[in-house]
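K.L.:
A predicted structure for the sequence below; I have some questions about it.
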Amino acid sequence: MGSYFKFFLTPLFLCIMGLSLIIDGWMGLSLSLVVVCSIIFGELFFGDDISTPNYRFPFLLDFSLFINVPLFLIVLYLFLDRVSSAFEWYYLLYIPILGLLMALSLINIGHELVHRTSKKFDCEVGNWALATAWNPAFAIEHVYGHHKNIGIVEEDPVTASYGENPIIFAVKAFFKEHVHAWGIESRQLNRRKQRILSLHNRILNGYLRTLMVFGLIGYFFSWQAMLIYICLGIVANYIFQLTNFIEHYGLVRIKGKPVQYHHSWNSNNRMTSYLTYNLTRHSDHHVHAQKEFWELNPCDNTGVVLPSGYLTYILLFTFFPSYAKSQMAPRLKHWHENYASVDEKALTLHYLNFSN
């Protein structure tokens, strides 16, 4: 059962956070630090997982996915209720923790569900999750844009160039995703001869959902709760954009050429893989986008595997960007010499300087 339980790690952390908010005070805050310490400890010491079990009960894995959304909403309710009732300064310490959990349980889960384009209910839950996390355009741009344009820096807003500033990238990528999504949706609506400013527009529907959630928070809680909710969205989207940054950092692809395993960075770090439902098996995800998360292969023999988890690299690129860049340089050089095509080598030579 361990192969099933590992994907209940994020729901478990959400339950711990909910309990910490019910207890409240310094004891509650101390309990929330269990989540932080567990993640850090797991990243550093739990090693890798390259197993590919044959699951007999996939409905349990689906349950582990869907349960994140209501659990996070319960935690969000508890937190906003505390903030609105009697604001304490230590509640600010919850923001980065809950922002991380919003990224994991709403944006990441939404990412997984909107890929299930043939399942209307799954897509609907995914769209609501993304809208609640302030990112309603992601479903359109990611599925119909990023997966088509991966590695083409000029056309993909979430493919990061070598040496690019991670914070500037995160801000730029977030807004460019919305612009690209509007372009994709506009072309789709024009082909159907439908108006852009109508409820046929999926992005407009997403914005309305976000505004609805924001309005409900203002109505039932307080202006402080609304500000906190905005802060949670900023943290969550920053974390997820930094994940995008790491997944394709410095890698390129020639337009028109097929997506291959060497166009994404993988990590088989046990903690990150479990928390993100194998998002870290990113090469296989891009080559086989319709695979369920439990079907993805670790690609441990492709040469594009990072030695640490995505969360470690998020911290490194945020607080020690020069060091993180120096750690990636030899890996990019290895990629350039052993995996890049002739045309990709010519393209990387145009802007990569591995001596820096």
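P.N.:
Good, I have the coordinates. Residues are numbered from 1 along each chain as shown.
K.L.:
going by C-alpha atoms from here, please, whenever you check contacts or count neighbours.
P.N.:
OK.
K.L.:
elements contacting the helix or strand where residue 38 lies?
P.N.:
Under the criterion DSSP states H and E, the helix or strand holding residue 38 is helix 25-45. Applying 3 or more C-alpha pairs under 8 Å, 6 or more residues apart in numbering; DSSP states H and E, one finds that helix 25-45 contacts helix 9-23, helix 94-102, helix 270-275.
K.L.:
got those helices as CSV, with mean neighbour count columns?
P.N.:
CSV is the format used below for the helices and strands packed on helix 25-45 (neighbours: other C-alpha atoms under 10 Å):
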stretch, mean neighbour count
helix 9-23, 20
helix 94-102, 22
helix 270-275, 23
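K.L.:
between these, which one is nearest to residue 62?
P.N.:
Proximity to residue 62 (C-alpha to C-alpha) singles out helix 9-23 among the helices and strands packed on helix 25-45, at 12.5 Å.
K.L.:
tell me what the closest one is packed against?
P.N.:
helix 25-45, helix 68-85, helix 270-275.
K.L.:
what's the angle from the longest one to helix 9-23?
P.N.:
Meaning helix 25-45. Orientation check (axes from the mean of the first three to the mean of the last three C-alpha atoms, to 10 degrees): helix 25-45 against helix 9-23 gives 160 degrees.
K.L.:
ok, and for whichever helix or strand comes after helix 25-45, which residues are buried?
P.N.:
The helix or strand immediately downstream of helix 25-45 is helix 58-66, counting by DSSP H and E. Residues of helix 58-66 classed as buried: 61, 64-66 (neighbour count, 16 or more other C-alpha atoms under 10 Å).
K.L.:
can you put those in a markdown table and add distance to residue 329?
P.N.:
As requested, the buried residues of helix 58-66 are exported to a markdown table (distance: C-alpha to C-alpha, whole Å):
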| residue | distance to residue 329 |
| --- | --- |
| 61 | 37 |
| 64 | 37 |
| 65 | 35 |
| 66 | 38 |
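K.L.:
before we go on, here's another structure to hold up against the first:
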Amino acid sequence: MSDANGATTPNGTKATAASAFRWRYLLVFLLVAGPIASWMLDPTGFLAGGSWMGLVMIHLLVPALDALAGEDDEVPLNGRTPLMNRLLPLLCLPAWYLLLFWAMALESRASAWGWWGLALSLGASGGILAINAAHELIHRPGRVERTAGAMLLVGVCYGAFKIEHVRGHHLRVATPLDSASARRGESVYAFIPRSVLGTLRHAWTLERNRLVAAGEQVWGPRNEWLRLAAASAGLALLIGGVFGATALALFLAASVVAVVELEIINYVEHYGLQRLQLPDGRFEPVTPAHSWNANTGVVNAFLFNLQRHADHHAHAGRDYLHLRSLPQAPTLPLGYGAMVLVALLPPLWRRLMDARLARTG
């Protein structure tokens, strides 16, 4: 793609002025409209997809469209982000809770087939609408945006991610210390529990150490780990009290699916990449060589350019519209949408990735 205001950056990517609203990022809200419309048209789930539509959209339609649409090298050049583009991740907060409570209200009318469709679709949508949008927000400097990110994570019972990702993962990425960096030869099925437990534990350690250093009570209201966990527990009690036990089970199942979706993305993003340990015990600085990138247009639109991951690690506070596709970063053979599916088949994953990993040096 090109633009009348286009220019070429020093790294060779196409850049455009950030003056006009970028409409493609509205695609993420199809994850609300699509499932709701599908259920209204087809509550049985056998024709238009019904409660399964969210899962179908994310893991079949989006990867297929991504492959057809191809590469996207447009990056804003100017510093100012259009206001509406800045607001879009914030709008994921009401969008997620609308979808969540719609599913809870619908749950009592669902068959067993429909219940599992709701759980998987809601969870898959939560991995994007809740967790990915939260990822964008928790890196921003504004308190309102960081709080909105926390509230999104509360909605999938993974508040610890806010603490560990910003204060842990970004410092320890691509080292043996980072539970969110997959090791060479490690399957996604071994990685997911290791990463989740590591996130919970390290987030607690970070928060405990912060409070001790400040002379505060660890088991008190200033402990963000506890506050976020309590908020998720409160949300679960609200859902159970208003909608019943099976709706509570649906919420918990969808939260597990959303977290698994995140962790598969984590697996894809850093698989096998390692920073060298220096003689003094420290690790070399993070470089573009320590994140797997993809630059396909459809998935970039749905994930707020998360696939430009090397630049995100170089500039964690950089707005999603300004992330660059760095040619020196190792590149995945397919976009994240397809690679998530490949990761579920370890022999195919290793066949595609291990030789590519060896070429990174």
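P.N.:
It's in. Given the structure is predicted, the values throughout are model-derived calculations rather than measurements.
K.L.:
can you calculate the TM-score here?
P.N.:
The TM-score (TM-score structural alignment, normalised by the length of structure 1) is 0.88; 332 aligned residues with a C-alpha RMSD of 2.0 Å.
K.L.:
related to what we said a few turns ago, can you list contacts of the helix holding residue 38 of structure 1?
P.N.:
Applying C-alpha atoms under 8 Å, 6 or more residues apart in numbering, the contact partners of helix 25-45 of structure 1 are 13, 16-17, 19-22, 90, 94, 97, 269-272, 308-309, 311-312.
K.L.:
figure out the helix or strand that the equivalent of residue 324 of structure 2 over in structure 1 lives in.
P.N.:
Under the alignment by TM-score structural alignment, residue 324 of structure 2 pairs with residue 297 in structure 1. Using DSSP H and E, residue 297 of structure 1 sits within no helix or strand.
K.L.:
likewise for residue 305 of structure 2?
P.N.:
Using DSSP H and E, residue 305 of structure 2 falls outside every helix and strand.
K.L.:
what's the burial count for it?
P.N.:
26 (other C-alpha atoms under 10 Å).
K.L.:
which one in structure 1 is aligned with it?
P.N.:
Under the alignment (TM-score structural alignment), residue 305 of structure 2 pairs with residue 278 in structure 1.
K.L.:
what does residue 156 of structure 2 give?
P.N.:
Match for residue 156 of structure 2 (TM-score structural alignment): residue 133.
K.L.:
got a list of what the nearest residue to its match once chain neighbours are set aside touches?
P.N.:
Leaving aside its sequence neighbours, residue 133 of structure 1 sits nearest to residue 233 (C-alpha to C-alpha, 6 or more residues apart in numbering; 5.7 Å). Counting by C-alpha under 8 Å, 6+ apart, residue 233 of structure 1 touches 99, 102, 133-134.
K.L.:
for residue 233 of structure 1, give its distance to residue 269 of structure 1.
P.N.:
Computed as C-alpha to C-alpha, to the nearest Å, the residue 233 of structure 1 to residue 269 of structure 1 distance reads 26 Å.
K.L.:
then residue 91 of structure 1?
P.N.:
31 Å.
K.L.:
repeat for residue 194 of structure 1
P.N.:
Distance of residue 194 of structure 1 to residue 269 of structure 1, computed by C-alpha to C-alpha: 46 Å.
K.L.:
rewinding a little: what's near enough to touch the match of residue 156 of structure 2?
P.N.:
102-103, 106-107, 210, 233, 236-237.
K.L.:
residue 143 of structure 1 matches what in structure 2?
P.N.:
In structure 2, residue 143 of structure 1 lands on residue 166 (TM-score structural alignment).
K.L.:
the most centrally placed residue in structure 1: which element?
P.N.:
By C-alpha atoms, centre = their mean, structure 1 has its centre lying nearest to residue 240, at 3.8 Å. According to DSSP H and E, residue 240 of structure 1 maps onto helix 223-247.
K.L.:
for burial, what's the neighbour tally of whatever residue of structure 1 lines up with residue 210 of structure 2?
P.N.:
Aligned by TM-score structural alignment, residue 210 of structure 2 pairs with residue 188 of structure 1. Applying other C-alpha under 10 Å, we find 14 other residues in the vicinity of residue 188 of structure 1.
K.L.:
and residue 188 of structure 1, that's in a helix?
P.N.:
Yes. Residue 188 of structure 1: assigned to a helix according to DSSP: H, G, I helix; E, B strand; the rest coil.
K.L.:
could you measure from it over to residue 202 of structure 1?
P.N.:
10 Å.
K.L.:
picking up where we left off before, quick one: map the residue nearest to residue 133 of structure 1 onto structure 2.
P.N.:
That one, residue 233 of structure 1, aligns with residue 255 by TM-score structural alignment.
K.L.:
and the strands in the stretch 251-356 of structure 1?
P.N.:
266-267, 305-306 (DSSP state E, counting those that start in this stretch).
K.L.:
what separates the alignment partner in structure 1 of residue 352 of structure 2 from residue 131 of structure 1, distance-wise?
P.N.:
With TM-score structural alignment as the criterion, residue 352 of structure 2 lines up with residue 327 in structure 1. Noted for residue 327 of structure 1: a distance of 35 Å to residue 131 of structure 1, by C-alpha to C-alpha.
K.L.:
what does residue 218 of structure 1 give?
P.N.:
Taken as C-alpha to C-alpha, the span from residue 218 of structure 1 to residue 131 of structure 1 is 16 Å.
K.L.:
who has more neighbours out of the two?
P.N.:
residue 131 (27 against 16).
K.L.:
which SS class is that one?
P.N.:
When the rule is three-state DSSP, residue 131 of structure 1 gets the label helix.
K.L.:
dump the residue contacts of the closest residue to it other than its chain neighbours.
P.N.:
Nearest residue to residue 131 of structure 1, sequence neighbours excluded (C-alpha to C-alpha, 6+ apart): residue 210, at 4.9 Å. With contact taken as C-alpha under 8 Å, 6+ apart, residue 210 of structure 1 is in contact with 131-134, 136.
K.L.:
trace residue 210 of structure 1 over to structure 2, please.
P.N.:
Under TM-score structural alignment, residue 210 of structure 1 pairs with residue 232 in structure 2.
K.L.:
tell me which element that match falls in.
P.N.:
Short version, using DSSP H and E: residue 232 of structure 2 is in helix 224-243.
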